[in-house]
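Chemist: this one's sequence-less:
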């Protein structure tokens, strides 16, 4: 489904976990994040891209290497790809592919493209690295904490903040490294203050154009981490704030072990 659109972009949303895939159009480029999940959903995104691509270059940004975000890498062999150096150097790439195969086997899913770990053309090696994607300046910032290889993207001229699996309205932080996650949220706050962010797209949940909502999501994530560290009981708050919390309780327990 189309979750959000304006003159520059469309946000496609999967029925699974409200996972998003952004398609941004500029004069010389189409920029996409994490095309996903189900074959019919990938085909819808692909058809939209091919209808509008023309002579423009297609770029795909992989926000991080969780299997749901790389699941359609094989569907776009003609794209130039962008991801972090840690994404490229991930030692357990086969583990991610096995998760895709297990998902497809569980639900009898057949894909008409190969399942493989993305080969990356443009590697983000420096925090704040600037890359011209066609005619569009994008700035990339390391965003560890959820995974080790995450990146934030600021599409500077359009004021778009592509946050990957951060700043969601349907998920509290899922933590691999507590201190790194805290630092990444501080970085998100700095980016919002530094750049004229007009659209925030999380990897799961709703896009927002409201500055207050963006700042609220940062504050809520910071509060969750602080309360987690201090051992404060968060059950009532999580149940009230996140409508799918009953399926996320195990993630909350796993977060406690990441301290």
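Modeler: Ah, there it is. Values in this document were obtained by computation on a predicted structure and should not be read as measured data.
Chemist: contacts, neighbours, all on C-alpha from now
Modeler: Fine.
Chemist: Might you report the residue contacts of the residue nearest to residue 27 when sequence neighbours are not counted?
Modeler: In space, not counting the residues next to it along the chain, residue 27 is nearest to residue 135; the distance is 7.0 Å by Cα to Cα, 6 or more residues apart in numbering. By Cα atoms under 8 Å, 6 or more residues apart in numbering, the residues touching residue 135 are 26, 27, 28, 29.
Chemist: Can you tell me the number of residues neighbouring the second one?
Modeler: This points to residue 27. When neighbours are defined as other Cα atoms under 10 Å, residue 27 has 11 of them.
Chemist: Alongside the first one, take a look at this:
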């Protein structure tokens, strides 16, 4: 069963038992925003119930931070929602491959979902950094976040000061670079811009633990930069990774893939 934590009366974060994957719910006077509802059917059902209890006729928005299957598998669990994501996610060339990953996962564990599984149909498309959506007393600002995947999205919710990062700035995962190293570096610069331009009060990563400590947020940025720079310099990183990330043994293949990615992009 997922863990549920209340930051305040408007912000609730759910953390799945699987990979500590987070789902975020933001409630305003007129709307409810649900970000990356996930993983197990019973966990998605818990989020559904929570949202229905606080919705009470309000508009419902679904935001997807990127197209990894674990982040989109709850897309159809929220009927009538307005979907927000990037142009790149909307135009993803391999939607059927991602849906197959969901089917394979559910089949492996004999999981049945009480809703159909399909790729999100994006209604509000983010095309440029800094685009905003105003809803009642809150403003959502959106930034492209390529690097982990090509279709990543960062969301800043003001005046709540919530930074929803997608699969970046985790305290349990080092950077997984599935898109490109250069894009990943650019996105880390975007995070630095955001924390300098906005009054961020809490960071919600896609996996791991949220933090409301500004020093911790900066540390996560610095640690990600250190890791990527270490890849570029062909440094021996394994022992450091074992100390920094307690689940390294379960992620070591991703480190090897990152090394290959650097070589493919001719950094080494």
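Modeler: Now that the structure is in, tell me what you want to look at. No experiment lies behind these values; they were computed from the predicted model shown.
Chemist: Quick TM-score on the pair, please.
Modeler: Once superposed, chain against chain, the TM-score is 0.98 (TM-score structural alignment, normalised by the length of structure 1); 259 aligned residues with a Cα RMSD of 0.9 Å.
Chemist: quick one: residue 143 of structure 1 from residue 202 of structure 1, how far?
Modeler: As for residue 143 of structure 1, its distance to residue 202 of structure 1 is 13 Å (criterion: Cα to Cα, to the nearest Å).
Chemist: Same question for residue 55 of structure 1.
Modeler: Taken as Cα to Cα, the span from residue 55 of structure 1 to residue 202 of structure 1 is 29 Å.
Chemist: Compare the two (neighbour count), which wins?
Modeler: residue 202 (24 against 9).
Chemist: residues touching the more buried one, list them.
Modeler: Taking Cα under 8 Å, 6+ apart, one finds 20, 162, 163, 164, 165, 166, 167, 168 in contact with residue 202 of structure 1.
Chemist: Keep only those residues that stay in contact in structure 2.
Modeler: Here is what carries over to structure 2 from the contacts of residue 202 of structure 1, by both residues aligned by TM-score structural alignment, their matches' Cα atoms under 8 Å: 20, 162, 163, 164, 165, 166, 167, 168.
Chemist: Check the alignment and tell me where the third one lands in structure 2.
Modeler: Meaning residue 163 of structure 1. In structure 2, the residue paired with residue 163 of structure 1 is residue 165, using TM-score structural alignment.
Chemist: Tell me the helices and strands packed up against the host helix or strand of that match.
Modeler: Take DSSP states H and E as the rule and residue 165 of structure 2 turns out to sit in strand 162-166. When contacts are defined as 3 or more Cα pairs under 8 Å, 6 or more residues apart in numbering; DSSP states H and E, strand 162-166 of structure 2 packs onto strand 153-158, strand 202-205.
Chemist: Tell me the mean distance between the first one and structure 1 once they are aligned.
Modeler: Pointing back at strand 153-158 of structure 2 there. Strand 153-158 of structure 2, aligned to structure 1 and superposed, deviates on average by 0.7 Å (mean Cα distance after the TM-score superposition for structure 1).
Chemist: before we move on, what about the last one?
Modeler: Strand 202-205 of structure 2 differs from its equivalent in structure 1 by a mean of 0.4 Å after superposition (mean Cα distance after the TM-score superposition for structure 1).
Chemist: Which stretch of structure 1 lines up against that strand?
Modeler: Using TM-score structural alignment, the residues of structure 1 aligned to strand 202-205 of structure 2 are 199-202.
Chemist: same check, this time on stretch 19-38 of structure 2
Modeler: Using TM-score structural alignment, stretch 19-38 of structure 2 corresponds to residues 17-36 of structure 1.
Chemist: how far is that stretch from where the chain is centred?
Modeler: 10 Å (Cα atoms, centre = their mean, to the nearest Å).
Chemist: That stretch: end-to-end distance?
Modeler: End-to-end distance for stretch 17-36 of structure 1: 11 Å, by Cα to Cα.
Chemist: Next, the buried residues of that stretch.
Modeler: If you call a residue buried by 16 or more other Cα atoms under 10 Å, then stretch 17-36 of structure 1 has these buried ones: 18-26, 28-36.
Chemist: Thank you, goodbye.
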